[in-house]
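Visitor: Mind looking at a prediction? Sequence and model below.
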Amino acid sequence: MKKVLITLDYNPNSEKVVNKGQELAKLMGAEICLLHVLAEVRYYGMQYEPFMGYEGYAFPVDFRIQEEFVKVAKDYLEKTAAHLGGENVTTHLAEGDTAKSILEYAESWNADVIVMGTHSHGTLEKIFLGTVASSVLERTEIPVYMVPTGEK
C-alpha cells in the first residue's frame, strides 16, 4: 500500500482526520493526497423569478462566487498540506456530489486506502439523508479507514 487518500471538509475536527491519515501513511511509507469536494455551487449563481412566495433567487448574484469558493478551498488544501510538512503530499479539489467525487477520484488516483472522518449525526438524519461516509462504504472496493470525530 503506497497511496493514502485523506478526505477533508471544513469541520475543525478535520485536523484529527488529517493527523490519523498521516500516521497511517507514515506506517505504510505511503504518499498522501488531500481531497476536498465542493458542492455544485454553480446553482447559487442562477437567477429565478420569485416562486411559491420565495424571492431568494430574484436578486442579482455575483457570478464570481464560484471562483471565490474555489480559491478558498485551494487555500484550505494548501495550508493543510503545509501542516503535514508538504513531503509526499499532494492535493486535489473536486466538484459535485461528495461521495461520488470521492469514489471517482480514489479510483482514478489508485488509492490504496481512503481516510474519512465520521461526524456525530442523529439517527433520523442518517435514516433520511444518509452520510457521505456510509455512501462511500457501500459503494467502494477500496479499504476505508474511519476516524471518529464526534463529541464523546
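Guide: Ah, there it is.
Visitor: From here on, just use CA atoms for contacts and neighbour counts.
Guide: Noted.
Visitor: check contacts around residue 89.
Guide: Counting by C-alpha atoms under 8 Å, 6 or more residues apart in numbering, residue 89 touches 31-34, 81.
Visitor: also this one, for the comparison:
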Amino acid sequence: MEFHKILIAIDNNPSAERIAMNGLQLARQLNAEVALVSIVDPDDPTDQDPPTPRELDDMMEHNLNRSQLAVIENVFKTFPVKSFVKTGTPYKVILETAERWGANIIVMGTHGRKGLPHLLLGSVAEDVIRHSKKTVIVIPVTS
C-alpha cells in the first residue's frame, strides 16, 4: 500500500505542535501531502459560554484557525499544507475529511485518559481507530 496523503488532526492544545511535527516527519519520509484538520465541537461541555451557540462556534472556529496558523508557521514553515476547520462530532469529521480529501493515513494525538475520565469524556482517538478504514497513527501526549 502506498501512502500519499496524511491528514493530521489537531486541536488548540499545546500538544498540537508535537503531533504536527510527527506528522510532518512522516510526510517527509513518505514524500506525502499533508492537511491539518481541527474540529469545532458544539457539544463540548468545556466550551460553554454566555454567547449564543452560533457566536460560540464562530469564536471556537476563529481560535482553531489561529492555532492552525501558528502550527503551520512554527512547524511546517515552507512545507505545503492544506488546512480544514470544520464543525461536528470530532471523530466523524476526522473520518469524513480523510475520506473526502483522500488521505491514506490519519495522525492524531491522545491524552491517554484511563478509568473514570475516559468513560465520562470518551476518546476521539479510540473512536477514530474503531471506525477508520485508513491507517491511524496515534501520538501519546500530555496536556
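Guide: Done, it's in. Keep in mind it's a predicted model, so treat the numbers as computed, not measured.
Visitor: Mind jotting down where the strands sit in structure 1?
Guide: 3-8, 31-38, 89-95, 113-118, 144-148 (DSSP state E).
Visitor: deepest of those strands, which one?
Guide: Stretch with highest mean neighbour count among the strands of structure 1: strand 3-8 (a mean of 26; mean count of other C-alpha atoms under 10 Å).
Visitor: For it, grab the matching residue range in structure 2.
Guide: Aligned using TM-score structural alignment, strand 3-8 of structure 1 spans residues 5-10 in structure 2.
Visitor: Of all the residues in the longest helix along structure 2, which ones are buried?
Guide: In terms of residue count, the longest helix belonging to structure 2 (DSSP state H) is helix 53-71. Neighbour-count burial for helix 53-71 of structure 2, counted by 16 or more other C-alpha atoms under 10 Å, picks out 56-57, 60-61, 64-65, 67-68, 70-71.
Visitor: follow-up on the earlier one: could the strands of structure 1 go into a markdown table alongside distance to residue 20 of structure 1?
Guide: Below are the strands of structure 1 laid out as a markdown table (distance: least, C-alpha to C-alpha, whole Å):
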| stretch | distance to residue 20 of structure 1 |
| --- | --- |
| strand 3-8 | 9 |
| strand 31-38 | 12 |
| strand 89-95 | 14 |
| strand 113-118 | 8 |
| strand 144-148 | 7 |
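Visitor: Can you say which of these is nearest to residue 132 of structure 1?
Guide: Across those, residue 132 of structure 1 has its closest neighbour in strand 113-118 (8.8 Å, C-alpha to C-alpha).
Visitor: Show me what that closest one is packed up against.
Guide: Packing partners of strand 113-118 of structure 1 (3 or more C-alpha pairs under 8 Å, 6 or more residues apart in numbering; DSSP states H and E): strand 3-8, helix 14-28, helix 132-139, strand 144-148.
Visitor: looking at these, which is closest to residue 56 of structure 1?
Guide: Short answer: helix 132-139, nearest of these by C-alpha to C-alpha, at 27.6 Å.
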